[in-house]
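>>> 3D, please:
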Amino acid sequence: MDPFSFPPLAALLDAAYGALAGLATFFEPFTGASAAALAVVVVTLLVRALLIPVGISQAKAEQTRARLAPRLREIRKRHGKNPERLQRETMQLYRDENTSPFAGCLPVLLQAPIVGILYTLFLRTEIAGHPNELLSHDLFGAGLGTSLVHMLAAGPFSLPTLAVFGGLVAIMVVVAEVTRRVFRPAPVDDTPLSSPGMLRMMSALHYLTAVFALFVPLAAALYLTITVVWTLVQRVILRRRHPLPV
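Just a heads-up that it's a prediction; the model follows:
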C-alpha cells in the first residue's frame, strides 16, 4: 500500500514538490540543471537553522547526563541485583533533574520525515498526477533521482553519478570519523555498555548515515551530507559553550 495515496499525505507531498520546484525555478537562470540541487541545499540549511534550539537543548541534555553519571553508577551499585528498583530509582533521578535518558533524540526524529519526503520526491515520475520535473535536474551530471546502489545493480552506469556519490560518501565518512574521535562516549563502569563489543558497535553507528546514503536518491544523499557536516560543526561550538564536567 502506498502511504502517499492517503489524501493528507498526498497533499503534503504535492506541497513539498511545489515549494522545491518553485525554488529550483528561481535558481535555474543562474545554475541551469543544478537548480534543484541548490534548492535541496537551501532547504537543508533552512531546516538545520530551525533546529538550532533543539541542538542547544541536546547539548544541555548531554551535559546533564555526564553530570549525573556518578550518581547513576552509585544507583547501579546499590540496586544492580533488583532490576525493578534500579529502573525506578534511575527514572526518579531523571525526573528530579528534569531530563530524560532519551533527551537529544529529537533532531533525528524531526529530520526523518524530511528525508522521507525527499526520497519520495526524487523517486516518483509523477506527483499528484503531473510529471515530476525535478527528475530532469542533476548535480555535475549525476541525476538527482538516481541512487548509487540502483545504478550499480540495474544500470545504466554513469561515471558522474559514481564520482558525485563517491565525494558525498567520502565527506560523510570523514565527518563520522572526526565525530567518533572527538565525541567518544565516556566508558560506564560495570555495565554492558562498557563491553568491547558494545563500544565497537556504537562506533560503527557513526558510519550508518554514509551506508544509508548509498541506497537513497542523490537529492536525499545531498541532504544527509550537509546535515552531518552541520551537526559536527554545531556540536563543536555547543560543546565549547556547554562543556562536559571533568
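
>>> okay, CA-based contacts and neighbour counts for the rest of this
OK.

>>> what sits up against stretch 166-173?
207, 209, 210, 213, 214, 221, 222, 225, 228, 229 (CA atoms under 8 Å, 6 or more residues apart in numbering).

>>> second chain to compare with the first, below:
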Amino acid sequence: MLAFAPLHGVVGAAGTALSWLTDLLEPLAGGMATAAAIVLLTIAVRLLISPLTVAQVRGERRRAALAPQVRDLQRRYADDPAKLQSEVFALYRSAGANPIAGCLPLLLQAPFLLVLYRLFTTSEGGTGLLQERLAGVPLGHHLGDGLTGAAGPLFAVLLAVLLALAWWSSRRARRASAAVGTVAGTPTEGPGAATLGRLLPLLPFTTVLVALVLPLAAVIYLVTTTAWSALEQVVLRRPQTAPASTDIDRR
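Next up, the predicted model:
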C-alpha cells in the first residue's frame, strides 16, 4: 500500500477537483454535470501539454525536411549500421529534431487516464463519484458489466465515435506517410521500416480496443482527447506555405 500512497493522494485531489467542477456545472448540465466535468478536465490537460504537441509537429517537419540528407547518409554508410545510426542522430540533434519527443504528449496523458480509472473503480476519490451516472448508466460501468438499459446504446455511440476518429486519423497518417516516403528520416530503411510504416496508421485503432476494458468515465476521456487530437491534426498539420516552410527549415 505504501507504494501507492502518492497515487492515492493524487486520486484524492483529482476527486475533489472533479466534484467541485461537477457542482459548478450542475445548474447548467444537470445529470450530465460529471460527464461535462470530465470533458473540461480533459481539455485542461490537453491545453497544458499543447506546447509539447506543437514541438512534436515542428520536429516531424524538421525530420521530413532532413529526409534527403538521411538518405545520403544511408548510401554512404550502408555497410556500417552503427556509424549510420550515430550520424543520423547527430544530424537530428544539430537540427533540433528529437524523434523521441513525439512520444511525450501521449506518455503524459497516461497518468491522467490511470487517475480517472481509479476515481470510478475505487472509493479513493470519494464515494460520491461512484454514484454519478450518465443517461442512467454509472460512470464506473464497464462493457463487461452488461449492456442492458441505456448502457448498450451509450457505449455503442461512444465506440462508434472513437472508431470514426481512428479511421480519420489513420487515413491522414497514410497520406502523410505517402507524401514524405516510408517513415522518412528514420535511421534505417528496408523491411523493418516498411513494416513500421504499415503499423503506424493502425495505431489510432488501439483507442477503440482500450475503451473495451475501461469504465464509462474513462471512455468519455478517450473520446474527448481523441477528438482534441484530431482537431490538432487539422490545425497544426495543415499544409504549409512556402515562406512558413522556409522559416521552419532555418530553425
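
>>> picking that back up, possible to save the contacts of stretch 166-173 of the first structure as a markdown table with secondary structure and neighbour count?
Below are the contacts of stretch 166-173 of the first structure laid out as a markdown table (DSSP: H, G, I helix; E, B strand; the rest coil; neighbours: other CA atoms under 10 Å):
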| residue | secondary structure | neighbour count |
| --- | --- | --- |
| 207 | helix | 19 |
| 209 | helix | 17 |
| 210 | helix | 23 |
| 213 | helix | 24 |
| 214 | coil | 19 |
| 221 | helix | 27 |
| 222 | helix | 23 |
| 225 | helix | 24 |
| 228 | helix | 19 |
| 229 | helix | 16 |
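
>>> pick out the most distant pair among the residues you listed.
Farthest apart among the contacts of stretch 166-173 of the first structure by CA to CA are 214 and 229. That separation is 17.2 Å.

>>> circling back: any chance of the contacts of stretch 166-173 of the first structure in TSV, with distance to residue 178 of the first structure too?
TSV is the format used below for these (distance: CA to CA, whole Å):
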residue	distance to residue 178 of the first structure
207	11
209	14
210	14
213	18
214	20
221	19
222	19
225	14
228	11
229	10
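
>>> of these, which is the nearest to residue 80 of the first structure?
Minimum distance to residue 80 of the first structure across those is 32.8 Å, recorded for residue 207 (CA to CA).

>>> now do the same for that closest one: its match in the second structure.
With TM-score structural alignment defining the correspondence, residue 207 of the first structure maps onto residue 205 in the second structure.

>>> helix or strand for the nearest residue to that match once chain neighbours are set aside, which one?
Leaving out its chain neighbours, the residue that sits closest to residue 205 of the second structure by CA to CA, 6 or more residues apart in numbering is residue 166, at 5.2 Å. Secondary structure from DSSP states H and E places residue 166 of the second structure in helix 151-180.

>>> for that helix, buried residues please.
151, 154-155, 158-159, 161-163, 165-167, 169-170, 172-174, 177 (16 or more other CA atoms under 10 Å).

>>> go on, stretch 46-53 of the first structure?
For stretch 46-53 of the first structure, the neighbour count (16+ other CA under 10 Å) marks residue 48 as buried.

>>> quickly note the distance from residue 2 of the second structure to residue 181 of the second structure.
Counting by CA to CA, to the nearest Å, the separation of residue 2 of the second structure from residue 181 of the second structure is 49 Å.

>>> just want to know which of those two has more residues nearby.
Higher neighbour count among residue 2 of the second structure and residue 181: residue 181, with 13 against 7, using other CA atoms under 10 Å.
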